[in-house]
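Chemist: Following is a predicted model, sequence given first.
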Amino acid sequence: MKKLGMLTIFLISPLFLSACWDSYELEERANILGLAVDLGDMNEIDEIPKVTHIEGETPASVEDTIYKVTAQIAVPGKIKLGPEGGTGEGSEKTAWVLETYGHTMKDALANMQQQLAEKLYLGHLQIIVVSEDIAKQGIIDISDYLRRDIEVRRTAWMIISEGDAHSILKVAPPIETVPALYLAETLNNAVRFGKLPEEYLGKFWINLSDIGVDAILPIVKPINNDRIFVSGLSYFKEEKMAGTMLPLEIGAYLAMIGEAKGGYSFMVSLDDAVYILNSQKRSSVIQVDLQNGTPTAAIDIHIDSELDEEINDGRLDEKKIKEIEKEANAFLEKDVLLNLIKRLQDDQSDILGIGARIRAEYSDYWKREVKTTEQWKKIYKEMNIKVNIHTQIRRTGMEWD
């Protein structure tokens, strides 16, 4: 019996010692760096490949849905490292762009896998581009597939494109060999410079799931096929895109949520003179309250800025500085912040998370009066939201009268 036990252990032990039995070498993987999703048009194709279903057996709920999925796949051994890497013209040699169609995301990628010898791998996915048309219809189907895939990193970017999403993946910058890496780095640097919120894919999913908060995503468009322009933020009502905000409004949104790093400049006119102020540091406090059973909110914002430019003004003293600050406060409050908040309320998009704050601080009210997300949207649309902003000029440059 002792010998039989030892023999059994000897035979079973290799099962626990065999590491990486299902591993793939880098050359055996089709590493997808970027994905673009557009609405497909049957006039562009003869038929959708049938890999996950058979003829005449497409479920009715997805039969009319056609996704055009574009993938940017890294070519192993062709991506150069170091400063000599960026040529722009060589991006087609370092990244392979494939297109396919499907009724769902998985259906489309299964059709794409059928065209490749290597296994599709999403572990290095940097960016997902979704067309504006899809975002307005609802992004939940695409989001659901990516969320269930264990290979997809939560630090990837999802962005909305003005126009066709696949055109974003075909941007060929002259300073980077792989377009998808350039796009991701553009967005990462925008966060670092205080121009975008840190709204990665994982944060987007959190906001979609959270009660009393709506999600946002950057919106971009290509320029001359060699760079992108971050044209604003798209804000959502649940899983559907409800509207967009301009770059200056992004700065206003970042100020309201208290994003410390300032990154936007704004123009102020005073007595035929023009001044451009650059925000350096931002802070805010959002307070919610119940007044006679009705929720209200107050947002206090403080912005430290510097005077970057003045036109048509030969003097600058302490009195003038105070006048510029006053005019800046009036411009930002009336023309930017209040207009943005009204638009968000009209579109029932609570990207500031006011509902989550009320739910946390006044849970009895939420359970008694609100109960559902739909009811909160109605209350949010009509509630009173006040804004108070204080801009202070800390620096005026080398020149001073």
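Modeler: Nice, I can see it. Bear in mind the structure is a predicted one, so any value in this text is a computation, not a measurement.
Chemist: CA atoms for contacts and neighbours, from now on please.
Modeler: Noted.
Chemist: Pretty sure Glu151 sits against Leu122.
Modeler: Yes. The pair Glu151 and Leu122 passes the contact test of CA atoms under 8 Å, sitting 5.4 Å apart.
Chemist: which stretches of this structure form strands?
Modeler: 29-39, 67-74, 95-102, 119-121, 127-131, 157-161, 216-223, 227-237, 240-245, 265-270, 273-291, 294-311, 384-395 (DSSP state E).
Chemist: Out of these, flag the one nearest Ile206.
Modeler: Closest of the strands of the chain to Ile206 is strand 216-223, at 11.1 Å (criterion: CA to CA).
Chemist: List the buried residues in the closest one.
Modeler: Neighbour-count burial for strand 216-223, with 16 or more other CA atoms under 10 Å as criterion, is recorded at 216-222.
Chemist: out of those, who's nearest Thr296?
Modeler: Nearest to Thr296 among the buried residues of strand 216-223 is Ile216, at 22.8 Å by CA to CA.
Chemist: next, the one to line up against it:
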Amino acid sequence: MKKARIIPFLLSIILLTGCWDNVELANTGFVISIAVDKYEKEQKEIKDSDSQSDASQEKEESNLEDRENKPEKEKDEEEKEDEDEEEKDHNEEDEKDEEKSTGKPRFTLTMEMPSDEIMINGASSKGEKIIKSVSASTTGRAMEMVNAYSSKEAYYGHTKIIIMGEALLKDKDLFSEAMDSLEQNREISQKVIILSSRGKGSEILTAEVTEETMAGFFMSDFYKKNNESIAYRQSLSSLVMDMENNNAFIIPEIEVTSDSLKTGGAAVMKDKELIAWLSDKELEAYLFVKAMGAGAVIETEYEGIFVPIETEKTKSKISFKDEGNLICTVDISVNANTGEYKFIGIDMKDNEVREEIERKTEEKIKKDIEDFIIKLNKEYKADVLEFTDKLKKKDYDLYLKYSDDWEKTFEHMEAHINVDLNLKESGTAK
């Protein structure tokens, strides 16, 4: 009897419950990738502006000839006009603020979303992806506006990657504003991967590649692989931390090859703007110093044969001393294997052969790191390896001595690199 009374009560509770915070799949556009670019006018407008510029130059040359033949009073009046023009140039920052306040486009955001076919059959299916592009005065406004161009509401909870275009990275103010907006956006995960692109970020998302349907899924799967290839991962939260604590940092690069997407190299950022690009080899040197070199494959030449050395684990220890100028010593240890038992004419079980290959590989890693640090010191003048932070933690007195003019200190700092490679015998258990 009691059970009969309880059952209707329980059923009524079930009917009252609901999924008030659920995401309706049929009405939702899942944004997997976002490309953030600096807004650029249409090519036609650029051409018109160039033509006007050429005409203005001809007019200026003509006016210069007339000025030489005019009385002093007229010259003074024209000089005053020139001063007014100079004052106009000084108001560029005010114009930027005006563009923001009047809603003129400053950013272009390109969104990559899966089609219904991809949603049903998975990321590996060959369904057409959906691309939406919106230009607005702020990134937040662009993300809101994308709903006006789609029958589905954009959802950013599953966004995998955000790609920054080259022009945006070169504009300190726009890059800083975009990062601030993304960091404060509660719809986007702080773990989202940040990438850089030579050219427009949108070109990565719109590229036709045969191997991967969507860039976001490709990069997400790529970073999940273990020891398949060397790579540097920069999340939104770690990039924000780098911007707050370091004057210089890097953002990994993504590019389109003939038939696929590829990551390798990185953008070098200093004072929150792009100053250079790292090559694949330079990024590899960076990762060895940061003790993240596991997965690198180094081809070492021995008697005319290139032996692939696969790194499994790397360690790095950094120390400093003062000898009239700052000396930095980087000790790197590497565990590696050859991946095969025997090469043509090379017996990898011969101790002398193995020791010689180890020595050659150590020298190769050492030289690549030395060349990379010299480029950082002399050419880029960018401490992306965070030596100043290491110095502060390891020897605070030495840090106080050199930190006042760290850029000059860093430029003249000597780096001594030591590499100890342990090559496992082929076929032995890891």
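Modeler: Looks like it arrived, so ask away. Quick caveat: nothing in here was measured; it's all calculated off a predicted structure.
Chemist: re the thing from before, which of Glu151 and Leu122 of the first structure has more residues huddled nearby?
Modeler: Leu122 (21 against 13; other CA atoms under 10 Å).
Chemist: corresponding residue for that one in the second structure?
Modeler: Counting by TM-score structural alignment, Leu122 of the first structure corresponds to Tyr156 in the second structure.
Chemist: follow-up on the earlier one: among the strands of the first structure, which is nearest Met112 of the first structure?
Modeler: Smallest distance to Met112 of the first structure across the strands of the first structure (CA to CA): 6.0 Å, for strand 95-102.
Chemist: can you pull the buried residues of the closest one?
Modeler: Here strand 95-102 of the first structure shows 95-97, 99-102 as buried, counting by 16+ other CA under 10 Å.
Chemist: same check, this time on stretch 269-286 of the first structure
Modeler: In stretch 269-286 of the first structure, the ones that count as buried by 16+ other CA under 10 Å are 274-284, 286.
Chemist: Alignment lookup: Ser269 of the first structure to the second structure.
Modeler: So, by TM-score structural alignment, Ser269 of the first structure is matched to Glu301.
Chemist: now do Ile351 of the first structure
Modeler: Applying TM-score structural alignment, one finds that Ile351 of the first structure aligns to Val384 in the second structure.
Chemist: Could you verify my assumption that that match touches Met243?
Modeler: No. Val384 of the second structure is beyond contact range of Met243, at 11.3 Å (criterion: CA under 8 Å).
Chemist: Could you name every residue contacting both of those two?
Modeler: Shared contacts of Val384 of the second structure and Met243, defined by CA atoms under 8 Å, 6 or more residues apart in numbering, comprise Phe249.
Chemist: Return the residues in contact with the residue positioned nearest the centre of the second structure.
Modeler: In the second structure, the residue lying closest to the centroid (CA atoms, centre = their mean) is Ile251, at 2.6 Å. Applying CA under 8 Å, 6+ apart to Ile251 of the second structure gives the contacts 194-196, 234, 239, 266-269.
Chemist: Please tell me how far it sits from Lys313 of the second structure.
Modeler: 23 Å (CA to CA, to the nearest Å).
Chemist: can you check Phe30 of the second structure too?
Modeler: For Phe30 of the second structure relative to Lys313 of the second structure (CA to CA), the value is 37 Å.
Chemist: what does Ile204 of the second structure give?
Modeler: Distance, Ile204 of the second structure to Lys313 of the second structure, using CA to CA: 32 Å.
Chemist: repeat for Lys424 of the second structure
Modeler: On the measure of CA to CA, Lys424 of the second structure and Lys313 of the second structure end up 12 Å apart.
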